[in-house]
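Visitor: 3D model of this:
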Amino acid sequence: MQHLYQPLPTGELLSPIHDAARHTRPTSGQTPLTINLVVASVASDDVSWTEELHNSIANLQIFRYVSDDPVAEYHPSIAKGREALMYFTYLYDHYESLADVNIFVHAEEHPWHLDGAMQQSMRFALSQLDLEQVMQLHYFNLYTSLKGGRPEGYNTTKTTDETDVAEEPFIAEAMRANFGEDITVPEMLIGPCCSQFAVSKEAIRSRPRSQYRHSMQWLTETDWPDQLTGRIWEHLWPWLFLHDQAVDRKTEWRTLCRMYRVCFSDSDDLQQYQAVWDERVKLLEKIGFGRELLRPWNVRKARMRLNDLLQLGRQLLLGALERGQDPEQRIVAGLDLTAP
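Guide: You can find the predicted model right below:
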């Protein structure tokens, strides 16, 4: 199944906004929480960007899991199960030595499955993430939007003849295999994709260590393909950590404000920013060296428009960052994350 969004070019997408965000990040004065960052990777991935997070996140430890390197310091027992097996390996092996907040991410610095308001930058997003709020929620998907998957959710009762969504007919069987034959499988699972999240130590330990061992074994022993098992687990993390929560649907602008300190005035304000972001992305996809040779005037016009969009986007985002400095605004916006 193809995602609705495609990977974006990274070289020109990031506005020079990281420094402004770093200077606006508030400090609580409390003892910093301990943070473990678990990075799911293959040997060829460049994860050097994670080291820069030490500049903005105190008490950070990085655990890079490498699926295809059996001599790496951290690796799964077998190169299988995509990021899910690496995550479960960490959860099982470090069950007794977890950090206060444990963050699970892919190796890409600029994944497509991250909000435009985060500049689609993991470094920016994690530097802005309010770790105290993660402790309150206990589980938080780093992607606030439902656009990357199916906003209407996944129906666990569908058969292969009733849906063209590859994983949908297999979710119920997978849930019973991982959580027990006697569980009540929800009809619908709704939430953001794509297996990048932060979770508290308490939420992890609300399940026995044997649960993580069991899911590791299922991933290594199943004859289902990796793409299928990986996609299924994208939908099951809230169920795992929040005990049978089938719906993880939050209002984007409220969530960005409470969790990332990026406070747009309302949904319309965020939509204006997102429209600017989307137009920039489309223009960048149209611009290339070959097109510049063939249609130089069109490309020059596109570049002028890009510059205008860059300035407008910066203005909107800096305003949201400034509003994010006001605790009262963040409290009001984030009081009910499901409100319009």
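Visitor: switch to C-alpha atoms for all contacts and neighbour counts from now on
Guide: Fine.
Visitor: Could you point out the longest helix of the protein?
Guide: Secondary structure of the chain read by DSSP state H shows that its longest helix is helix 296-323.
Visitor: Okay, buried residues for it please.
Guide: Across helix 296-323, burial judged by 16 or more other C-alpha atoms under 10 Å covers 299, 302-303, 306, 309-310, 312-313, 316-318, 320-323.
Visitor: Specify which member of the residues you listed is nearest to residue 267.
Guide: residue 320 (12.2 Å; C-alpha to C-alpha).
Visitor: what's the spacing between the closest one and residue 127?
Guide: Separation of residue 320 from residue 127 (C-alpha to C-alpha, to the nearest Å): 15 Å.
Visitor: Would you enumerate the residues in contact with the residue lying closest to residue 72 once chain neighbours are set aside?
Guide: Leaving aside its sequence neighbours, residue 72 sits nearest to residue 66 (C-alpha to C-alpha, 6 or more residues apart in numbering; 6.4 Å). Contacts for residue 66 (C-alpha atoms under 8 Å, 6 or more residues apart in numbering) come out as 40-43, 72, 74-76.
Visitor: which among these end up buried?
Guide: So, by 16+ other C-alpha under 10 Å, the buried ones in these are 40-42, 74-76.
Visitor: What's the separation between residue 291 and residue 305?
Guide: In this view, residue 291 and residue 305 are 16 Å apart by C-alpha to C-alpha.
Visitor: Same check on residue 235?
Guide: 38 Å.
Visitor: and if you look at residue 62?
Guide: In terms of C-alpha to C-alpha, residue 62 sits 40 Å off from residue 305.
Visitor: again, but for residue 213
Guide: 53 Å.
Visitor: if we can go back for a sec, need the contacts of residue 66 in JSON lines (columns: secondary structure).
Guide: Converted to JSON lines, those look like this (DSSP: H, G, I helix; E, B strand; the rest coil):
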{"residue": "40", "secondary structure": "strand"}
{"residue": "41", "secondary structure": "strand"}
{"residue": "42", "secondary structure": "coil"}
{"residue": "43", "secondary structure": "coil"}
{"residue": "72", "secondary structure": "coil"}
{"residue": "74", "secondary structure": "strand"}
{"residue": "75", "secondary structure": "coil"}
{"residue": "76", "secondary structure": "coil"}
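Visitor: ok, which stretches of the stretch 51-200 of the chain are helices?
Guide: 82-93, 122-128, 131-137, 171-179 (DSSP state H, counting those that start in this stretch).
Visitor: returning to that earlier point: just list what the longest helix of the chain packs against, helices and strands only.
Guide: With contacts taken as 3 or more C-alpha pairs under 8 Å, 6 or more residues apart in numbering; DSSP states H and E, helix 296-323 sits against helix 18-24, helix 267-286, helix 289-294.
Visitor: Please provide the structure for the following sequence as well, for comparison with the first:
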Amino acid sequence: MTWLFPHQSDTSPSRSRLSFLILGLTVLFLLISYQLVLNRELLGSVAEWATEKGFQTVGLDTPGNVTEDEAASLAAGASDSINITVPTSSGNPISSITVAPTETPSASPLPPREKELVLAAMLSSDMSWVDENIPEWYTNIYRADASPEQAELTVPANRGNEAMVFLTYIIDRYDSLPDVALFLHGGRYQWHNDNPLYDSVISIRDLQPAFVREAGYVNLRCTWTIGCPAELEPARYMRERPDDPDHISAVMFPDSFATLFPDIEMPEVVGVPCCSQFALSREKIHERPVEDYIGVRQWLLDSPLDASITGRVFEYSWHIMFGKPSQFCLDPHECFCNTYGYCNMTDEDLEAQWKWRGLVLPEGWPNVTEESNESSQKRSLAPMKGMPD
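Guide: I've put the predicted structure just below:
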């Protein structure tokens, strides 16, 4: 056979060197490929470990070494990002990754409720009328004579009538108050409710929350009977110390007021429509620190005075406590319009809006006959100003 090139022996030195060169290059290529595979697996393992520990890879950074402090921070889920260096098999760093803790989403606080009822009741009080008629209001029913085991909401002691309930609610809910809180007695039909049926449901439904937010404090009663234009003369009673057994609360009011509100000048005249039912905005309550309310309630807990007196002290102090003048008797036309939306009322409308029926409504109200109503009026008729305690 004729060869294109001269025939050379297989054992020539040139042939052997070429074979070894090819073999060496092949081995080198395999080693480099294997090293790259190892590095990729190492990076993946580190990233996977960091993720399992609550970290996430956020990008490459400059080379560096992991210190003991950084390792401890990483294990503890520290908030600051740290660098992790990934070495090659030869010990030389090739890159580093920065890991940062995964942020756990925190639950956003619930927005405050728009409006809540605060009702002063007893264990025996039937409060079913609330949910049946005004479910749109969130309701807090305090059973003043109940132990914590007997009722969900109660008070430290049954003292001061509704005042203990109202103060306890303000203290307990100071940091989670609604936009508007409405403070009421527990009975549905009350002689002092300002509507022809004396019905709390009507008062609650027609109350104008926007006006409460604007005014801060709103008395639910617009009619001047009882309490206006003047009910107490604390400054004179403090100066003269008259003997007035028919008005014990008037006698006790000045000293009680001075203790409760030492930063307020003793008023000459106190006048406000009765009877401790009012609405407050959250901002108005927050004008006083919670410590003020705690101190006032403590006075109520410690006072040796009867509830008929301490309750009456608060009845004619709430409006002053919340920044209104001591004599706070509004024009009834304006009051009904702003408070309930009953605008353009005539004098005849005002007369029909509320009538004096005595301190106790006829038995079975509102399902009573006119005859029994008139009889009840005669039995319960009492002076409408300066009433005895």
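Visitor: picking up where we left off before, pick the one among the contacts of residue 66 of the first structure closest to residue 270 of the first structure.
Guide: Closest to residue 270 of the first structure, out of all of the contacts of residue 66 of the first structure and judged by C-alpha to C-alpha, is residue 40, at 30.5 Å.
Visitor: Now check that closest one against the second structure: what is it aligned to?
Guide: Under the alignment (TM-score structural alignment), residue 40 of the first structure maps onto residue 120 of the second structure.
Visitor: Surely that match and residue 160 touch.
Guide: No. The criterion here is C-alpha atoms under 8 Å, and residue 120 of the second structure misses it with residue 160 at 11.2 Å.
Visitor: Would you quantify the distance from residue 101 of the first structure to residue 226 of the first structure?
Guide: Noted for residue 101 of the first structure: a distance of 27 Å to residue 226 of the first structure, by C-alpha to C-alpha.
Visitor: who has more neighbours, the two?
Guide: residue 101 (25 against 19; other C-alpha atoms under 10 Å).
Visitor: Give the aligned equivalent of that one in the second structure.
Guide: Under the alignment (TM-score structural alignment), residue 101 of the first structure pairs with residue 180 in the second structure.
Visitor: I'd like the distance between its match and residue 59 of the second structure.
Guide: Note on residue 180 of the second structure: its distance to residue 59 of the second structure, by C-alpha to C-alpha, is 51 Å.
Visitor: Please say which position in the first structure residue 189 of the second structure maps to.
Guide: Aligned partner of residue 189 of the second structure by TM-score structural alignment: residue 110.
Visitor: again but with residue 282 of the second structure, I slipped
Guide: Matched to the first structure by TM-score structural alignment, residue 282 of the second structure sits across from residue 201.
Visitor: Skip the chain neighbours and tell me the closest residue to that match.
Guide: Nearest to residue 201 of the first structure is residue 100, by C-alpha to C-alpha, 6+ apart, at 5.2 Å.
Visitor: wait, that neighbour sits on residue 31?
Guide: No. In this structure, residue 100 of the first structure is not within contact of residue 31 by C-alpha under 8 Å, at 11.8 Å.
Visitor: Looking at the two, which one has more neighbours?
Guide: residue 100 (18 against 8).
Visitor: ok, the more buried one - contacts?
Guide: When contacts are counted by C-alpha under 8 Å, 6+ apart, residue 100 of the first structure touches 33-35, 135, 200-202.
Visitor: Give me the subset of those residues that lies in strands.
Guide: 35, 200 (DSSP state E).
Visitor: so which of the contacts of residue 100 of the first structure is the most crowded?
Guide: Neighbour-wise, the contacts of residue 100 of the first structure (other C-alpha under 10 Å) top out at residue 200, 25 neighbours.
Visitor: Quick check: that one touching residue 95?
Guide: No. Applying C-alpha under 8 Å as the test, residue 200 of the first structure and residue 95 come out as separate, 11.8 Å apart.
Visitor: Please enumerate the strands of the stretch 51-200 of the first structure.
Guide: 60-66, 101-106, 139-141, 154-155, 188-189, 197-200 (DSSP state E, counting those that start in this stretch).
Visitor: Once aligned, what mean separation remains between the fourth one and the second structure?
Guide: Spelled out, it's strand 154-155 of the first structure. Its aligned residues in the second structure lie a mean 0.7 Å from strand 154-155 of the first structure after superposition (mean C-alpha distance after the TM-score superposition for the first structure).
Visitor: Would you check the span in the second structure matched by that strand?
Guide: Using TM-score structural alignment, strand 154-155 of the first structure pairs with 232-233 in the second structure.
Visitor: In the first structure, what stretch matches the longest helix along the second structure?
Guide: For the second structure, the longest helix by residue count, based on DSSP H, is helix 13-52. Under TM-score structural alignment, the alignment places helix 13-52 of the second structure onto no residue of the first structure.
Visitor: packing partners for the next helix or strand after that helix?
Guide: Going down the chain from helix 13-52 of the second structure, the next helix or strand is strand 55-61, by DSSP states H and E. Contacts defined by 3+ C-alpha pairs under 8 Å, 6+ apart place strand 55-61 of the second structure against helix 13-52, strand 93-101.
Visitor: is it possible to export these to CSV including distance to residue 375 of the second structure and mean neighbour count?
Guide: What follows is these, written out as CSV (distance: least, C-alpha to C-alpha, whole Å; neighbours: other C-alpha atoms under 10 Å):
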stretch, distance to residue 375 of the second structure, mean neighbour count
helix 13-52, 82, 12
strand 93-101, 79, 19
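Visitor: Tabulate those (JSON lines), appending distance to residue 349 of the second structure.
Guide: Shown next, in JSON lines, are those (distance: least, C-alpha to C-alpha, whole Å):
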{"stretch": "helix 13-52", "distance to residue 349 of the second structure": "74"}
{"stretch": "strand 93-101", "distance to residue 349 of the second structure": "69"}
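Visitor: now for these, which one comes closest to residue 196 of the second structure?
Guide: When these are compared by C-alpha to C-alpha, strand 93-101 sits nearest residue 196 of the second structure, at 65.4 Å.
Visitor: what about residue 93 of the first structure, neighbour count?
Guide: Residue 93 of the first structure: 13 neighbours (other C-alpha under 10 Å).
Visitor: and if you look at residue 206 of the first structure?
Guide: With other C-alpha under 10 Å as criterion, residue 206 of the first structure counts 13.
Visitor: ok, it - contacts?
Guide: For residue 206 of the first structure, the contact set (C-alpha under 8 Å, 6+ apart) comprises residue 241.
Visitor: State the distance from it to residue 330 of the first structure.
Guide: Separation of residue 206 of the first structure from residue 330 of the first structure (C-alpha to C-alpha): 29 Å.
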